[in-house]
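Novice: Build me a structure from this.
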Amino acid sequence: MAQDLSVVGEQKIISLPAKEVVLLKDVWKDQKTLVVFFRRWGCMLCRLWAKEISEISPVLKSNGVRIVGVGVEEAGHQEFINGKFFDGELFYVQDRSTYQQLGFKRFNMITILASLLWKQSRDAISKGNSMGLGGDTKGDKVQVGGALLIDQDGKLLRNFIQTGPADHLPNEEILKHFGLESEYKAATMANQETDRVCTIDAKA
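Specialist: Predicted coordinates for the structure are as follows:
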């Protein structure tokens, strides 16, 4: 299971675009790491989650948190890279059983279509459309993912498992587990103040 990082860490992943094969445990060796397991590169809901995480990437990276995105397959990755949805490193699993080891659910075509009608999914799709994130139908359509938050000593801080395709681990919770809420709030306030000053100067 995902809680036993020594087992799942032995699974092989492949870097994108370089196609270098490494062990999953290599991405969190001696470093705080956020590993996000996306369901499909062409999924608008995954692109939305990637964009949300990218909002906090400056604070995470400046505090030594490595940001890694993993896909269940290679299909559709180039469009994901070209769209610059995710401010982190990208990989895909060599064996899809990695997702099963992590406890990530597989729907079927009927249940995955039904899940897109949930309010959570409808709201996320509406937001994604408003942002122009787009999407495609390439690849595995029924797999969902999750995330692992790991401390620099290899301790699992959070094992997040999606209940549906639009289920995202909130940025606030990610920051909380890494003890960075206050830094993010301070940076956000500073940016808002900078924007306010620039607006005033532009009107002057």
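
Novice: make it CA atoms for all contacts and neighbour counts henceforth
Specialist: Noted.

Novice: For the host helix or strand of Tyr92, list every residue counted as buried.
Specialist: Assigned by DSSP states H and E, Tyr92 falls within strand 89-93. Buried positions in strand 89-93, judged by neighbour count with 16 or more other C-alpha atoms under 10 Å: 90-93.

Novice: With distance to Ser182 added, can I get these in TSV?
Specialist: Shown next, in TSV, are the buried residues of strand 89-93 (distance: C-alpha to C-alpha, whole Å):
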residue	distance to Ser182
Leu90	28
Phe91	30
Tyr92	33
Val93	34
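
Novice: Looking at those, which is nearest Val197?
Specialist: Among the buried residues of strand 89-93, Leu90 lies closest to Val197 (C-alpha to C-alpha), at 36.8 Å.

Novice: Quick check, that closest one in contact with Val70.
Specialist: Yes - assessed by C-alpha atoms under 8 Å, Leu90 is found in contact with Val70 at 5.8 Å.

Novice: about what we covered before: I would like the residues contacting the strand holding Tyr92, please.
Specialist: Applying C-alpha atoms under 8 Å, 6 or more residues apart in numbering, the set of residues contacting strand 89-93 from outside is 11-17, 67-74.

Novice: ok, which stretches of this protein are strands?
Specialist: Assigned by DSSP state E, the chain shows strands spanning 12-16, 21-23, 32-37, 65-71, 89-93, 146-150, 156-161.

Novice: Out of the ones you listed, which is closest to Thr194?
Specialist: The nearest among the strands of the chain, by C-alpha to C-alpha, is strand 65-71 at 25.6 Å.

Novice: Centroid-nearest residue for this protein?
Specialist: What sits nearest the mean C-alpha location of the chain, by C-alpha atoms, centre = their mean, is Val36, with 3.8 Å.

Novice: compare with the first, here's sequence two:
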Amino acid sequence: MSTQESQNTQTPIKDLEDITLTDLGDNSTFKANTLWQDSPALVLVVRRPGCQLCREEALRISSYRDLISDKLGVKMVAIVHENLDNEVEEFNKGYWNGLLYFDKEKSFFSQVGGGNIQYGGMLSFLKPSVWFNIGQNMKTGITGNMKGEGRILGGLYVIHQGSGGVEYQYREKVWGDHSPFDQVLTAVKKVSKKNDPVTEAVYQETLDKVKKGEIVFNKDLRSGCTGEM
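Specialist: Model prediction:
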């Protein structure tokens, strides 16, 4: 049984496989299924690269790259729906520092929303949950800007290698609604093909700390991002 988040219907893998993505480095295009062809994958669907709440989630996940990618062998990918000025470069340099691709047709954003793009308009500011998310973000010291389209909600996928399908998905309900990180780590462990004792011990220790609220941010990664954010 998958660790699918109960808030939305799980996306069939066939609806993700043929999504066309663009490598912004050379503008080449490819089908999304190549991302999980040779290894399982964690796919972060980013609402807006300049958003401090989105940057917070990206930094939180990328801070555990050693466990998720290096030890558990799960490829980490970020997906954006716009390429504005140097926003994507700044986001990747300072908060993600990994594989990042452009979804011109916003297909991942549609699929994570159950088949339709989900929007969070200005009325979102009236929701207590949004202000709570902003308050929590301010404690991290992560800043952002107002550039770009921020209404389109994102989410996250954890996908098995090959045709194994989606193990976990999370749809952002309001601005700054992050997937529970203990659920993400649990799903990552389930799709991983690494089961040696050392990796298992590191995973369990990390999961226990995360459940206690001991989230670690990679300050070295943040120091690579310069300028007003």
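
Novice: which of the contacts of strand 89-93 of the first structure are buried?
Specialist: Looks like the contacts of strand 89-93 of the first structure have 11-16, 67-74 buried, using 16+ other C-alpha under 10 Å.

Novice: can you list those residues in a markdown table and add distance to Arg40 of the first structure?
Specialist: What follows is these, written out as a markdown table (distance: C-alpha to C-alpha, whole Å):
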| residue | distance to Arg40 of the first structure |
| --- | --- |
| Gln11 | 19 |
| Lys12 | 18 |
| Ile13 | 15 |
| Ile14 | 15 |
| Ser15 | 16 |
| Leu16 | 14 |
| Ile67 | 18 |
| Val68 | 15 |
| Gly69 | 11 |
| Val70 | 10 |
| Gly71 | 6 |
| Val72 | 7 |
| Glu73 | 8 |
| Glu74 | 9 |
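
Novice: any idea which of the residues you listed is the one closest to Tyr99 of the first structure?
Specialist: Val72 (7.4 Å).

Novice: what lines up against that closest one once you look at the second structure?
Specialist: Using TM-score structural alignment as the criterion, Val72 of the first structure maps onto His81 of the second structure.

Novice: Please apply the same query to Val36 of the first structure.
Specialist: Checking TM-score structural alignment: Val36 of the first structure goes with Leu44.

Novice: so where do the helices sit in the first structure?
Specialist: Along the first structure, counting by DSSP state H, helices occupy 5-8, 44-62, 77-82, 97-101, 109-115, 119-130, 171-177, 181-203.

Novice: so of these, which one's packed in deepest?
Specialist: Among those, helix 44-62 has the highest mean neighbour count (mean count of other C-alpha atoms under 10 Å), at a mean of 20.

Novice: who's in contact with that helix?
Specialist: 38-41, 66-67, 80, 85-88, 124-125, 128, 133-136, 165-166, 168, 171, 175, 180, 183-184.

Novice: With stretch 75-85 of the first structure instead?
Specialist: By C-alpha under 8 Å, 6+ apart, stretch 75-85 of the first structure touches 16, 40-42, 47-48, 50-51, 54, 138-139.

Novice: got TSV for those, with distance to Lys25 of the first structure too?
Specialist: Converted to TSV, the contacts of stretch 75-85 of the first structure look like this (distance: C-alpha to C-alpha, whole Å):
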residue	distance to Lys25 of the first structure
Leu16	17
Arg40	22
Trp41	22
Gly42	26
Arg47	25
Leu48	26
Ala50	22
Lys51	25
Ser54	23
Lys138	28
Gly139	25
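
Novice: Going by distance to Asn191 of the first structure, which of those residues wins?
Specialist: With C-alpha to C-alpha as the yardstick, the closest approach to Asn191 of the first structure among those comes from Ser54, at 15.6 Å.

Novice: Distance check, the closest one against Glu89 of the first structure.
Specialist: Distance of Ser54 of the first structure to Glu89 of the first structure, given as C-alpha to C-alpha, to the nearest Å: 12 Å.

Novice: The second structure: which residue goes with Phe85 of the first structure?
Specialist: Correspondence of Phe85 of the first structure to the second structure, assessed by TM-score structural alignment: Tyr95.
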